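[1] Pasting the sequence and the predicted coordinates here, then a few questions.
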Amino acid sequence: MILLLDNYDSFTYNIYNLFIIWGFKVLVVNFIPCSFDISKFAGVCLGPGTGSPLNYPSLIFWLSKIYLLVPIIGICLGHQLLGFFFGYYFYTAKILVHGLLTLVYIRNDILSFGVPCEFYVIRYNSLFIKAALGALIFISYSKPKACMVFRHRTLPIVGIQFHPDSFMCLYGKKILLNFLLIYEIA
């Protein structure tokens, strides 16, 4: 079963529907109590939401309790939360891009299997994770060097900045599915 954290964003249910179509059982929650038993779940998806990682201190604390126990994927705000959790800075984009197509580039990586090196995505974000050396490998960028996808060097943790659930994003679903298959989430 997948635990899908809804950060009060309507796009969460697009992601939920993808998981259901692919045959996964999903529990959607809006709030994680401190005593939550993560052992019942094969994976966690930190869904999109509003604001910045600084608005979610209890979620950052919760991540500190579970990040070694279960595969995690973060989408949009979830991507930013994971980057921030692992010590990366985030910054505000010079130009806001909400609901617009953006060309991204992805390097050859286990997550990009079956994905062309260039494709279009839909973005709804104004924050980016700043590239730096550390625990995360940045595998996809938009111009000017804004991280669109990362994975942890050793842990089953992935972040996707754009909305893989969008009907205009042809290969985002493939990256999301690759994560589920690579880390054997069933």
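    Good, I have the coordinates.

[2] going forward, measure contacts and count neighbours with C-alpha atoms only.
    OK.

[3] Which of the helices or strands spans the residue of the chain positioned farthest from its centre?
    Distance from the centre of the chain peaks at residue 35, with 23.8 Å (C-alpha atoms, centre = their mean). Residue 35 belongs to no helix or strand when assigned by DSSP states H and E.

[4] With residue 20 instead?
    helix 12-21.

[5] Can you name the next helix or strand after that helix?
    Sequence order places strand 26-29 as the next helix or strand after helix 12-21, per DSSP H and E.

[6] Could you list the residues in contact with that following strand?
    Residues outside strand 26-29 that contact it (C-alpha atoms under 8 Å, 6 or more residues apart in numbering) are 1-6, 16, 19-20.

[7] Quick check on the residues you listed: which are buried?
    Listed as buried from the contacts of strand 26-29 are 2-6, 16, 19; burial here means 16 or more other C-alpha atoms under 10 Å.

[8] Could I get the residues you listed in JSON lines, plus columns for secondary structure?
    JSON lines is the format used below for the buried ones among the contacts of strand 26-29 (DSSP: H, G, I helix; E, B strand; the rest coil):
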{"residue": "2", "secondary structure": "strand"}
{"residue": "3", "secondary structure": "strand"}
{"residue": "4", "secondary structure": "strand"}
{"residue": "5", "secondary structure": "strand"}
{"residue": "6", "secondary structure": "strand"}
{"residue": "16", "secondary structure": "helix"}
{"residue": "19", "secondary structure": "helix"}
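
[9] For the chain, which segments count as strands?
    2-7, 26-29, 43-49, 72-75, 90-106, 118-129, 136-142, 146-152, 157-160 (DSSP state E).

[10] could you dump those strands to TSV with distance to residue 60?
    Formatted as TSV, the strands of the chain follow (distance: least, C-alpha to C-alpha, whole Å):
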stretch	distance to residue 60
strand 2-7	13
strand 26-29	16
strand 43-49	11
strand 72-75	12
strand 90-106	15
strand 118-129	16
strand 136-142	17
strand 146-152	17
strand 157-160	14
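
[11] let's bring in a second model and compare:
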Amino acid sequence: MKRQLILEDGSVFEGTAIGSERETSGEVVFTTGMTGYQETLSDPSYCDQIITFTYPLIGNYGINHEDFESIEPAAAGIIVSEAASEPSHWQSTSTLDELLRVKDIPGIAGIDTRALTKKIRTHGTLKGKICSLDVNVDEVIEALQFASLPKDQVQKVSTTTPYTLPGRGKRVVLVDFGAKRGILRDLIERGCDVTVVRYNVSAEEILRLQPDGVMLSNGPGNPTDVPEAIEMVKNLLGKVPVFGICLGHQLLGLACGAKTVKMKFGHRGVNHPVKDLDRDKVMITSQNHGFTVEPNGLEELGLIITHTAINDGTVEGYRHREHPAFSVQFHPEASPGPNDSNDLFEQFLTLMSTFKKAGNAVCQNV
């Protein structure tokens, strides 16, 4: 069955339907990962977005039971050059198309994803619609141009009910803005006793749980769309160690008085080089974000930049000069991607121990 992708700038790409038969709209973004399509598709940070995979063949090793980053993928749709119909891998239990049908996610294959990616890189992310060939294209373009991007993505993907994953180690409260399973895995592997709470939890509720530390998870959308989370982080600073990842990194910055801006096309993929300024070391990282923290004035706000992006110089990490808090824009848990920065979880454990030994006094170094 034929299907088309219509963009708000008037571009039309015709291809073949895969996945769900329904139509879908969303912000069209691209990811550069050569592998890890299952983890990418199930990453809650892609909520309401249509994902363009730049690697030409997607689905070649099928779908397995182990690589999901969430139970219910929140992506609006996917775009691929070629979708493998006969995957080959010993763990494979289904094809990409079968998964998309089960999860009701529409897709389109057989289009020039290279041309689409170049368009996004030139003009920035675009709103788009995957639909049948019998629609009025001009009407769709006009609707896309006047459509507003959703602001409730975090609310959609955050846990509805708090829950605990017992452990005998550090007591960590994970604030779920759309947390990937990989974050939980890394905390559990280190013996942490993890309590997962909803995005709009208050600082008072968190502190009543008497945590050794608080982790701010990744998540979708604009960080300014969750003002309650910004206020929560403000009220935690100095009272408990805080570690932010991706959206959590942006929220920590906003809580300290920094500003965030939307990027032209964001960072999405598993091959983004980042420089660790403290160790004078370059890491290859997994990333998925469309917003970034403005670097100007961070030092005056007490934030010391610790990591920067090699490709464009954007802020990839900082720590607070006075409070036990630090964050990174990339994903140290990877999933998918390299594990170059996985030791940041160890730094978080060290920070919690140091803070506790100091009698909850101010801890200046991560």
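    That came in fine, so what should we check first? The model shown is predicted, which means the values in this text are computed figures rather than measured ones.

[12] quick one on the thing from earlier: by how many degrees do the helix holding residue 20 of the first structure and strand 2-7 diverge?
    170 degrees (axes from the mean of the first three to the mean of the last three C-alpha atoms, to 10 degrees).

[13] What is helix 12-21 of the first structure packed up against?
    strand 2-7, strand 26-29 (3 or more C-alpha pairs under 8 Å, 6 or more residues apart in numbering; DSSP states H and E).

[14] Ok, which of these comes nearest residue 66 of the first structure?
    strand 2-7 (12.1 Å; C-alpha to C-alpha).

[15] which residues sit against that closest one?
    12, 16, 24-31, 41-50, 185.

[16] how about a cut-off of 6 Å?
    12, 26-30, 41-47, 49 (C-alpha atoms under 6 Å, 6 or more residues apart in numbering).

[17] Drop anything exposed from those residues.
    So, by 16+ other C-alpha under 10 Å, the buried ones in the contacts of strand 2-7 of the first structure are 12, 26, 41-47, 49.

[18] of those residues, closest to residue 82 of the first structure?
    For those, the nearest to residue 82 of the first structure is residue 46 (8.8 Å; C-alpha to C-alpha).

[19] which residue packs closest to residue 182 of the second structure, ignoring adjacent ones?
    With sequence-adjacent residues excluded and distances taken as C-alpha to C-alpha, 6 or more residues apart in numbering, residue 182 of the second structure is closest to residue 333, at 5.5 Å.

[20] Then residue 293 of the second structure?
    In space, and not counting its chain neighbours, residue 293 of the second structure is closest to residue 260: 4.3 Å by C-alpha to C-alpha, 6+ apart.

[21] Max pairwise distance over the buried ones among the contacts of strand 26-29 of the first structure: which two?
    6 and 19 (14.0 Å).

[22] what's the counterpart of residue 21 of the first structure in the second structure in contact with, if anything?
    For residue 21 of the first structure, the aligned residue in the second structure is residue 189 (criterion: TM-score structural alignment). With C-alpha under 6 Å, 6+ apart as the criterion, no residue contacts residue 189 of the second structure.

[23] Residue 225 of the second structure: neighbour count?
    When neighbours are counted by other C-alpha atoms under 10 Å, residue 225 of the second structure registers 15.

[24] Need the counterpart of it in the first structure.
    Using TM-score structural alignment, residue 225 of the second structure sits opposite residue 55 in the first structure.

[25] Please identify the buried residues of the longest helix anywhere in the second structure?
    Assignment by DSSP state H gives helix 344-357 as the longest helix of the second structure. Neighbour-count burial for helix 344-357 of the second structure, counted by 16+ other C-alpha under 10 Å, picks out 344-345, 348-349, 351-356.

[26] Would you reformat those residues as JSON lines and include distance to residue 251 of the second structure?
    As requested, the buried residues of helix 344-357 of the second structure are exported to JSON lines (distance: C-alpha to C-alpha, whole Å):
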{"residue": "344", "distance to residue 251 of the second structure": "18"}
{"residue": "345", "distance to residue 251 of the second structure": "19"}
{"residue": "348", "distance to residue 251 of the second structure": "18"}
{"residue": "349", "distance to residue 251 of the second structure": "21"}
{"residue": "351", "distance to residue 251 of the second structure": "20"}
{"residue": "352", "distance to residue 251 of the second structure": "20"}
{"residue": "353", "distance to residue 251 of the second structure": "24"}
{"residue": "354", "distance to residue 251 of the second structure": "24"}
{"residue": "355", "distance to residue 251 of the second structure": "22"}
{"residue": "356", "distance to residue 251 of the second structure": "24"}
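
[27] ok, back up a step: closest to residue 86 of the first structure out of the helices and strands packed on helix 12-21 of the first structure?
    strand 2-7 (18.9 Å).

[28] If I take that closest one and strand 43-49, what angle do their directions form?
    Using the same axes, to 10 degrees, strand 2-7 of the first structure lies at 20 degrees relative to strand 43-49.

[29] Could you find the counterpart of residue 159 of the first structure in the second structure?
    In the second structure, residue 159 of the first structure lands on residue 327 (TM-score structural alignment).

[30] Then residue 98 of the first structure?
    Aligned partner of residue 98 of the first structure by TM-score structural alignment: residue 268.

[31] who are the neighbours in contact with that match?
    Contact partners of residue 268 of the second structure, counting by C-alpha under 6 Å, 6+ apart, are 31, 287-288.

[32] what about the closest residue to it other than its chain neighbours, neighbour count?
    Closest residue in space to residue 268 of the second structure, ignoring its immediate chain neighbours: residue 288 at 4.2 Å, by C-alpha to C-alpha, 6+ apart. Residue 288 of the second structure has 24 neighbours, counted by other C-alpha under 10 Å.

[33] next one: the one 3 residues further on
    Counted by other C-alpha under 10 Å, the residues lying close to residue 291 of the second structure total 22.

[34] I'd like the distance between the counterpart of it in the first structure and residue 15 of the first structure.
    Superposed on the first structure with TM-score structural alignment, residue 291 of the second structure falls opposite residue 127. According to C-alpha to C-alpha, to the nearest Å, residue 127 of the first structure and residue 15 of the first structure sit 21 Å apart.
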